[in-house]
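**Student:** here are the coordinates; sequence isn't available:
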């Protein structure tokens, strides 16, 4: 039988939260030798639904969903407080979830899952800007603010907007293996590289929003010098600041310590090498600036809850 995918939208839903997963499942159905995914979009009362971008899409009433469902996908959007207060929508999500093999959300759709009680006692994530609110409003949910997606039992939650594509690719991989998901990713010309534990807000993007010129220049210089001595004295001298000035201004501008930022850059570089090359782990550790595999292994375990070898196994070249 064709796996049935039900995507829940609503007025002011984020259009990519709906169409991102929809396109992944549609592409998988067209280009993989599998039973095609049967997709449908529903909303509270059905009809035309207007997204945050102004684009409207058709939907069926949520009450029309009867029988078993393979995967429930709940989109996020702008007016989540209004959506979470929609008793008919929340009740419909709760009912469908009870008949679904998997329950998922994209971006702030996690608020609707939480309102339905489906995240109680579970780990979950949402858009980085909404994680604090989700944790405060639903204290029974263990919010992981820095994950692309979180898989806890049969419930999957993902971060903002394009992370819904990462989530849907992970679901295809869960169903049919990594090579099948890679085929879909190639067709969509997107990466099949972001694991659930990778950070939502990449350290490589930090320099784009920095006003402090010495700090911005340093951030642009760092990625090409990961194997150098990147101690506080060296970085402070590069920025032409005293060590105390440097540490204070770096934390103010970047939101993290210099050492934490350098570690994040080295981790991201190591992940790329593990994902795109067959270089030995020892070489990856050296070229990423970790020096030894043991040091790199400790960072992977602390930051990603995995090991370099496991990361390559799941996301490396076939």
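**Tutor:** That came in fine, so what should we check first? Here the structure is a predicted model, which means the values were calculated and not measured.

**Student:** C-alpha only now, for contacts and for neighbours.
**Tutor:** OK.

**Student:** and the nearest residue to residue 101 once chain neighbours are set aside, how many neighbours does it have?
**Tutor:** The spatially closest residue to residue 101, leaving aside those adjacent along the chain, is residue 70, at 4.9 Å (C-alpha to C-alpha, 6 or more residues apart in numbering). With neighbours defined by other C-alpha atoms under 10 Å, the count for residue 70 comes to 18.

**Student:** Comparison target below:
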């Protein structure tokens, strides 16, 4: 029998699914291999006594970071809102540093990777996390190299994932490393999940968070862009509209919005296309035309590059039950809303 020992760290306020999901995936290996392969899993608390998860359920850890622990092959640190009260605990940081020198893999799910930062384990590492935590991660640990759209990433022996259910994606990847693709696929089938999910986090997070200050020239230009996506815009043409030089517009736009005017335009076109796919029966050709793409091939290329999924698959996955007929678009409904809402179609965490 091949046995692999895994330590699951638990702290007050941890996300229960971050350990329950991987634990169930690992547990199926024993069942499906008829006992030939096994993961031995132990919970390790950052405090003594029972540990309450963010959902209110409690776990009694098998060990704590203050106890003598067995030699783990893999350590997994879950996420959860409680991580922000725990991640800079010196005792946890020292324990993680020691484990890093001993284990084959050190994994963090969702914002659990914040615990790796004070231990010095994120410096110059390629990592990912939940899209909502990317700005905070970047500000807190600027030496980390963040890939905000990935479901999971491994850089050497450090493995990091996006939010919550991405822990199952990670578990399947580890099972494939340990026991082969066939076993990982069998576990995925049993759990009724994809072995490898198509697309990245951009499928789930808002795309345009680059809103300018109310009443500013930049906001007026954003409204103009959102209302005229089909036009052939350039930095020069946009600058002329607000009576600025192209250089001054680019500088002002980046300062106020965090992206260039052309990046904002690109993001806006993708976001509009997504809304059409989710809520109308419009053809891909018509969606491409209304959003300013140079035909359906261009629309497909952009979706593949930015969202790692094609438009047809996106529509099948996210289409609403009450899609508008082809003669009506999401813009028709938006036109009834106050103008100040027009830029609230944004999606976080994705750059050009």
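**Tutor:** Received, thanks. All figures in this text were calculated on a predicted structure; none of them were measured in a lab.

**Student:** re earlier: does the residue nearest to residue 101 of structure 1 lie in a helix or a strand, and which?
**Tutor:** Residue 70 of structure 1 belongs to strand 69-74 when assigned by DSSP states H and E.

**Student:** Which SSE is immediately downstream of that strand?
**Tutor:** Downstream of strand 69-74 of structure 1, the first helix or strand assigned by DSSP H and E is helix 80-84.

**Student:** about what we covered before: the corresponding residue of structure 2 for the residue nearest to residue 101 of structure 1 and residue 4 of structure 2: what is the separation?
**Tutor:** Structural correspondence for residue 70 of structure 1 with respect to structure 2 (TM-score structural alignment): residue 73. When distances are taken as C-alpha to C-alpha, to the nearest Å, residue 73 of structure 2 and residue 4 of structure 2 turn out to be 6 Å apart.

**Student:** on that earlier part again, show me the contacts for the match of residue 70 of structure 1.
**Tutor:** When contacts are counted by C-alpha atoms under 8 Å, 6 or more residues apart in numbering, residue 73 of structure 2 touches 4, 5, 6, 103, 104, 105.

**Student:** So it versus residue 105 of structure 2, what's the distance?
**Tutor:** Between residue 73 of structure 2 and residue 105 of structure 2 the distance, using C-alpha to C-alpha, works out to 7 Å.

**Student:** So residue 250 of structure 2: helix, strand or coil?
**Tutor:** On the three-state scheme (DSSP: H, G, I helix; E, B strand; the rest coil), residue 250 of structure 2 is labelled helix.

**Student:** Make sure it is actually in contact with residue 261.
**Tutor:** Yes. Counting by C-alpha atoms under 8 Å, residue 250 of structure 2 touches residue 261, with 6.5 Å between them.

**Student:** anything in contact with each of those two?
**Tutor:** By C-alpha under 8 Å, 6+ apart, residue 250 of structure 2 and residue 261 have these common neighbours: residue 235.

**Student:** Would you state the strands of structure 1 in chain order?
**Tutor:** In structure 1, the strands defined using DSSP state E lie at 4-8, 38-43, 45-50, 56-61, 69-74, 100-105, 123-124, 142-143, 149-152, 155-158.

**Student:** Give me the angle between the fifth one and strand 100-105.
**Tutor:** I take that to be strand 69-74 of structure 1. Computed with axes from the mean of the first three to the mean of the last three C-alpha atoms, to 10 degrees, the direction of strand 69-74 of structure 1 lies at 10 degrees from that of strand 100-105.
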